[in-house]
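1. Below are the sequence and a predicted model for it; my questions follow.
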Amino acid sequence: MNQALQQAPRSKVRWLVAGLMWSAIAINYIDRTVLSAAAPHLQAEFHLSAMEMGIVMSAFFWSYALLQLPAGMLADRFGQKIVLGASVFWWSLATAVTGLATGFKSLVLLRVMLGIGEAGAYPSNAGIATRWFPRKERATVAGIFDSGSKLGGAVALPLIAWLLATFDWKVTFAITGVLGLIWCVVWVLVFRDSPADHKRVNAAELAHIRDGEAVSRNDSTGAAAAVPWHRLFAHRNIWAMCIGFFMINYNSYFFITWLPTYLVKERGMSLMEMGFMASLPLILSMIVEVFAGWASDRVYASGKLSLTATRKLFLVVGLVMASSIGLAAFATSPLVAVALLCVAKSGTTVAASQVWALPGDVAPGNMVSRVAGIQNTVSNMGGVVGPIVTGAIVGATGSFIPALLFSSGLIVIAILNYLFLLGKVEPIQFNQVPVEARNRDERNVDVSA
């Protein structure tokens, strides 16, 4: 790198890209949350039972969880611009036309369609982070784009409640759907799969993005991409990433499913108090997540800790914070309980800033979105199972205390998982073999664990 290139001021297009990634996730969560706020209106209009409404709400996860890996494979194969753009367009259209639903069956179908579209968001963002950001900035951008989910969750309910009061549920779905369609126009005009193809990215920023080993991995479409995706499971780090994120998501979904009920029934809050208190953990955790990503990148860039030590440090610190959910069970004051829950939720996001950087750290070649898809498939099983198990424990015991302690116990398992199962954080290496041999006998592909 010559002196003139080092001294030239860098353009900052990558942070514009980060903003688009963040807004896609924020819209993602607004669109998946609108049904919860509109549920009473839908139940009344279509005469839905509580069980039918529950099926409608869960239908989203049927397609969303199952299509994470296929979405990641498509993003790696055809590029994140096409896949993320098509995903946002698809789910926004599904949201906008929900107002045309005529009953239970059509609502289930439209929620499944929403899940199909939203499945492409996180795997695509993980791939974009690797293409557009050097390793020393990936936790920052991971914290930025994932924080959009907290803003979407915190802002969605009051925003949608206002729309429902001002218009009706049909118009509300249409308005929230249009947000994503507007995003798609900006995305097509601004984003390019490779920063080298973007006219506003200068040589200094491109050199910064491609710092060190990133250049070969960002543009790699070689032998690693030809290795079947299931071979990734031969590596311990893939298992550690999936197990850990499952435990984190199990806890995270408590805050967007059972927390309102907990605050009203267990802590005796009014609906107005609950609305404010339930939003605090989400708002605070959004800020903490961005800071945690930035801080971990600064630690790694300083050279004081290796990438492995940096990732494990912030994962463990975040999960120790997350274990506060167990302490909240015994808090005598509702305010102390909420404060502990704020610490717990913030802890899950400290860990999440590292979780979403890991696919870019460990994926071989052009397989980042695939690795992210695998990780997110398993993690969303935690989102599916968590609310059900919490409900079963509360129903059986009549108290949230055992449920919160169980959640805290899973966090302890997650800590041990990241400390001991997660190995050295580095790209998974596949031995190259001739294409003819690979086609003749797939067993000739050797995976280094």
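-> Nice, I can see it.
2. Please make it C-alpha for all contacts and neighbour counts, starting now.
-> Noted.
3. Report how many residues lie close to residue 13.
-> 20 (other Cα atoms under 10 Å).
4. Next one: residue 168 from residue 174, what distance?
-> As judged by Cα to Cα, to the nearest Å, residue 168 and residue 174 stand 10 Å apart.
5. more crowded one of the two?
-> Legend: neighbour count by other Cα under 10 Å for residue 168 and residue 174, higher for residue 174 (19 against 15).
6. host element of the residue lying closest to that one once chain neighbours are set aside?
-> Take residue 174 and drop its neighbours on the chain: the residue closest to it by Cα to Cα, 6 or more residues apart in numbering is residue 96, 4.0 Å away. Secondary structure assigned from DSSP states H and E places residue 96 in helix 80-96.
7. So which bits of that helix are buried?
-> When burial is assessed from 16 or more other Cα atoms under 10 Å, helix 80-96 yields the following buried residues: 80-96.
8. now swap in stretch 160-175 and tell me
-> Buried residues in stretch 160-175, counted by 16+ other Cα under 10 Å: 160, 161, 163, 164, 169, 170, 171, 172, 173, 174, 175.
9. do the same with stretch 334-349
-> Within stretch 334-349, the residues that count as buried by 16+ other Cα under 10 Å are 334, 337-349.
10. Which of the residues in stretch 378-397 are classified as buried?
-> 378, 379, 380, 381, 382, 383, 384, 386, 387, 390, 393, 394.
11. should've said stretch 33-49
-> Going by 16+ other Cα under 10 Å, stretch 33-49 has these buried residues: 33, 34, 35, 37, 38, 39, 42, 43, 48.
12. quick check: longest helix of this protein.
-> Ranked by residue count and defined by DSSP state H, the top helix of the chain is helix 13-46.
13. which is the next helix or strand following that helix?
-> Counting by DSSP H and E, the next helix or strand C-terminal to helix 13-46 is helix 50-66.
14. Tell me which other helices or strands that next one touches.
-> Counting by 3 or more Cα pairs under 8 Å, 6 or more residues apart in numbering; DSSP states H and E, the packing neighbours recorded for helix 50-66 are helix 13-46, helix 104-118, helix 368-397.
15. before we move on, what SS does residue 423 have?
-> coil (DSSP: H, G, I helix; E, B strand; the rest coil).
16. neighbours of it, just the number please.
-> Other residues near residue 423 come to 16 when the count uses other Cα under 10 Å.
17. Which residues are in contact with it?
-> By Cα atoms under 8 Å, 6 or more residues apart in numbering, the contact set of residue 423 is 236, 237, 308.
18. again with residue 291
-> 140, 143.
19. hang on, the earlier thing: nearest to residue 3, of the buried residues of stretch 334-349?
-> residue 349 (39.5 Å; Cα to Cα).
20. pretty sure the closest one contacts residue 288?
-> Yes. Under the criterion of Cα atoms under 8 Å, residue 349 makes contact with residue 288 at 7.1 Å.
21. structure B:
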Amino acid sequence: MRVFAATWLCYAGYYFCRRPFYLVKSQLAADLGFSTSTLGAIGALFLVSYAIAQFLAGALGNRFGPRLMLLVGMAVSMAANLGFGVATSSAAFFVLMTVNGVAQATGWSAGVGTMACWFNRQERGRVMGVWATNFQAGGVAANLFAALLLERFDWRVALFSSVAALGAVWLVVLTNQRNRPEDVGLPVVRDQDEAPDSVDDGKLGWTRDATVNVVLVGLYYFFLKLIRYALWSWVPFVLARNYHLEGSEAGYIATLFDVCGIPGVIVTGWLSDRVFGARRAGISLLMTVAMTLSCLLLYSAGQVSVPMFAVAIALIGFTLYGPDALLTGAGAMDIGSRRAATLAAGIISGIGSCGPVVQELVIARMLDSKGGDLGPVFLLLLGSAVAAAAMLTIVVVRNRLGHSNV
């Protein structure tokens, strides 16, 4: 339980040094004179370094263990965010964002790798359904924390205080996280069909089908993460610019996306174990179709009404976060197996993390060139949802043909 709580808190804590930049974009534009394109480029640099480092983090996590990756990653991220608080030029932000992206990439794969060693396949859906609420809860807490400080002080105080919050989490992880049950004298956790001599033999044991499944889930995650990061990155900005809300008000509304994602993750994880027989793709496809309909609502009604905008992003959050967490958490464990879960999670997240890079650059140009018109942006999100559903349909078909067991 201590390991579960420590790793949950750890990944939630990462968001205190990831989310504040997106919340203070309008303040950076006003105080430092950054254009929309410059802000988009800064965000894109973070996402590029984050995506590339995911692959490296997965491989290094398999070699050095999740604990070291988490402690080093959090420490470097805190240092980069301290730099944000004193930086005054776009060049400094470019460098620091790149460093922060590499540091932040250590979090998910190392967390998933830890959990794979402590829980077997038959319980992972329910366990990861609860554990994976960390990135919604972390997003909500980081947003509210920064929005409150932004309302009462300024963006620099918001950044420095967020670093302090992650520092407290770092101490909790240092004293409570352990990579495997064996590290504290407990027996090895095995899947029901796992032979005793199949653990820790130094080989991945991946078949061609397993490799294809990792790539397919990664491509699905590309489109899903494009939508998630588009809403994270630009909702506060467009609410302030297009709907003329105050920065703190925009931050509070943006939080609905994460808040509604929390029950979505828990429900999806429970259903995957109890109704879908520990398979993740079927329930994830149903939720993805519902997410597509929610994106259609955002496109059709969100452009003219703040309440409908809020309802739409809340529905997207509920339907997006479940598949997001399930396939990149429990799904990565199932595909990669206990010994290679960290690597599988790193590859899936690495492919998926290219989606946020695309949205950051494309949406910034859309907002600049279209005079702030949100129609093309919302259409991009709808198209991405359709593409995500198509990728996952292939996985479900492969399940039925016996080529995957996701």
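-> Arrived safely. Note that this is a predicted model, so its numbers are computed, not measured.
22. Is residue 211 of the first structure located within a helix, as I assumed?
-> No. Going by three-state DSSP, the assignment for residue 211 of the first structure is coil, not a helix.
23. Distance check, it against residue 369 of the first structure.
-> Distance from residue 211 of the first structure to residue 369 of the first structure, counting by Cα to Cα: 21 Å.
24. Which of the two has more residues huddled nearby?
-> residue 369 (35 against 14).
25. I figured that one hits residue 124, correct?
-> Yes. Between residue 369 of the first structure and residue 124 there is a contact under Cα under 8 Å: 5.8 Å.
26. shared neighbours of these two, anything?
-> The contact sets of residue 369 of the first structure and residue 124 overlap at 71, 72, 75 (Cα under 8 Å, 6+ apart).
27. Would you convert those into CSV that also reports distance to residue 260 of the first structure, neighbour count and secondary structure?
-> Formatted as CSV, these follow (distance: Cα to Cα, whole Å; neighbours: other Cα atoms under 10 Å; DSSP: H, G, I helix; E, B strand; the rest coil):
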residue, distance to residue 260 of the first structure, neighbour count, secondary structure
71, 33, 30, helix
72, 33, 31, helix
75, 36, 29, helix
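28. For residue 20 of the first structure, state which of those is nearest.
-> Residue 20 of the first structure has its nearest neighbour among these in residue 75, at 16.7 Å by Cα to Cα.
29. What's the closest one aligned with over in the second structure?
-> Using TM-score structural alignment as the criterion, residue 75 of the first structure maps onto residue 61 of the second structure.
30. what's its match in contact with, if anything?
-> 69, 109, 110, 113, 342, 343.
31. out of those, who's nearest residue 294 of the second structure?
-> Closest to residue 294 of the second structure out of the contacts of residue 61 of the second structure is residue 109 (28.9 Å), distances taken as Cα to Cα.
32. Quick one: residues contacting residue 219 of the second structure.
-> Taking Cα under 8 Å, 6+ apart as the test, what residue 219 of the second structure contacts is 348, 351, 352, 388, 391.
33. can you tell me the helix or strand for it?
-> helix 208-241.
34. now the angle from that helix to helix 25-32?
-> Angle between the axes of helix 208-241 of the second structure and helix 25-32 is 60 degrees (criterion: axes from the mean of the first three to the mean of the last three Cα atoms, to 10 degrees).
35. Tell me how far the following helix or strand past helix 208-241 of the second structure lies from the chain's centre.
-> Following helix 208-241 of the second structure in sequence order, the next helix or strand is helix 247-274 (DSSP H and E). Centre-to-centre, helix 247-274 of the second structure and its host chain are 12 Å apart (Cα atoms, centre = their mean, to the nearest Å).
36. any idea how far the residue in the second structure sticking out farthest from the centre is from residue 60 of the second structure?
-> The C-alpha centroid of the second structure is most remote from residue 197, which lies 34.1 Å away (Cα atoms, centre = their mean). To residue 60 of the second structure, residue 197 of the second structure is 24 Å away according to Cα to Cα.
37. can you check residue 195 of the second structure too?
-> For residue 195 of the second structure, the distance to residue 60 of the second structure - Cα to Cα - is 26 Å.
38. same deal with residue 404 of the second structure?
-> Per Cα to Cα, residue 404 of the second structure is found 26 Å from residue 60 of the second structure.
39. How about residue 325 of the second structure?
-> To residue 60 of the second structure, residue 325 of the second structure is 22 Å away according to Cα to Cα.
40. Compare those two (neighbour count), which wins?
-> More crowded of residue 325 of the second structure and residue 60, by other Cα under 10 Å: residue 325, with 28 against 19.
41. Excluding sequence neighbours, find me the nearest residue to the more buried one.
-> Distance criterion Cα to Cα, 6+ apart; nearest residue to residue 325 of the second structure, sequence neighbours excluded, is residue 132 at 5.7 Å.
42. That neighbour corresponds to which position in the first structure?
-> Alignment note (TM-score structural alignment): residue 132 of the second structure maps to residue 146 of the first structure.
43. Surely that match is in a helix?
-> Yes. Residue 146 of the first structure sits within a helix when classified using three-state DSSP.
44. which residues sit in contact with it?
-> With Cα under 8 Å, 6+ apart, residue 146 of the first structure has these contacts: 22, 25, 352, 353, 356.
45. among those, which recur in the second structure?
-> Comparing the contacts of residue 146 of the first structure with the second structure on both residues aligned by TM-score structural alignment, their matches' Cα atoms under 8 Å, the contacts found in both are 22, 353.
46. per the alignment, residue 265 of the second structure corresponds to what in the first structure?
-> With TM-score structural alignment as the criterion, the equivalent of residue 265 of the second structure in the first structure is residue 289.
47. Please verify my assumption that that match contacts residue 139.
-> No. At 9.6 Å, residue 289 of the first structure and residue 139 do not qualify as touching, with contact defined as Cα under 8 Å.
48. so what's the aligned partner of residue 104 of the first structure in the second structure up against?
-> Residue pairing (TM-score structural alignment): residue 104 of the first structure is matched to residue 90 of the second structure. With contacts defined as Cα under 8 Å, 6+ apart, residue 90 of the second structure is in contact with 34, 38, 42.
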